[in-house]
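Novice: Okay, predicted coordinates and the sequence, questions at the end:
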Amino acid sequence: MNIIPRNFDSIFDDFFPSLRSTTESNFGQLIPRVDVEEQETQYLIKADLPGINKEDINVELQNGLLTIRAEHTEEKEDKKDGKVIRRERHSGSYARSFSVGKGVTEDDVSGRFENGVLTLTIPKKDNEEPTTKRINIA
């Protein structure tokens, strides 16, 4: 099993980081920064989700595709005695997907959220090698 990012643009992030914003995709959706660590029996995915509440995080597994989604909304304050000069804190939805293989089930994946970092643990599953069976022809 390989953990493969499903965001095509992220392939280029490591080589051409200056071409894109560090947190926003071309479609206005925020892309959480992640570390993927391979250990002997499992993979760890650590995703930065700053300013997100645990209740606003959704992790789904469907057909071997693990997707992290989160929603973040900034409270807009009406300031009567001033105006915003610069706004760099984003509001929006985060999403990132990984191919984890069809052998992984929801019960296999565990997660915790602490200090703005979501950590998911995904066990390594043995990939079944396709077998070839000879068919006798009478």
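Specialist: Structure's in. What do you need?
Novice: From here on, just use CA atoms for contacts and neighbour counts.
Specialist: Fine.
Novice: buried residues in the helix or strand containing residue 58?
Specialist: Assigned by DSSP states H and E, residue 58 belongs to strand 57-62. In terms of neighbour count (16 or more other Cα atoms under 10 Å), strand 57-62 has its buried residues at 57, 59, 61.
Novice: what about versus this one:
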Amino acid sequence: NVDEKKDLHYVKRERFLGTCARSFFVGEEIAEEDIKAEYDKGTLKVFVPKEGTNVKAKKYIAIE
């Protein structure tokens, strides 16, 4: 909540200050190391890869 009172020479703003916690399920196949997060100008962005994007490299066996 932002409460602004404008007068001739000042602006008064009041904001709530406290902690916030949030948790959510991202999937069975997602590793913690693959999740990235950044906090910029009051915005938290969390990047979680889609399930199934960690495709393992194919291995080829030579046939003689």
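Specialist: Received it, and whenever you're ready, just let me know what you need. Keep in mind the model is a prediction, meaning the values are calculated, not measured.
Novice: TM-score of the superposition?
Specialist: Here the TM-score for the pair of chains, by TM-score structural alignment, normalised by the length of structure 2, is 0.51; 41 aligned residues with a Cα RMSD of 2.1 Å.
Novice: circling back: now, which of the buried residues of strand 57-62 of structure 1 sits nearest residue 92 of structure 1?
Specialist: residue 57 (12.6 Å; Cα to Cα).
Novice: now the closest one: how far from residue 103 of structure 1?
Specialist: 24 Å (Cα to Cα, to the nearest Å).
Novice: same check, this time on residue 35 of structure 1
Specialist: Distance of residue 35 of structure 1 to residue 103 of structure 1, given as Cα to Cα: 22 Å.
Novice: who has more neighbours, the two?
Specialist: Between residue 35 of structure 1 and residue 103, counting by other Cα atoms under 10 Å, residue 103 is the more crowded of the two (14 against 11).
Novice: Name the nearest residue to whatever residue of structure 2 lines up with the more buried one, ignoring sequence neighbours.
Specialist: Under the alignment (TM-score structural alignment), residue 103 of structure 1 pairs with residue 29 of structure 2. Nearest residue to residue 29 of structure 2 in three dimensions, chain neighbours excluded: residue 51, at 6.2 Å (Cα to Cα, 6 or more residues apart in numbering).
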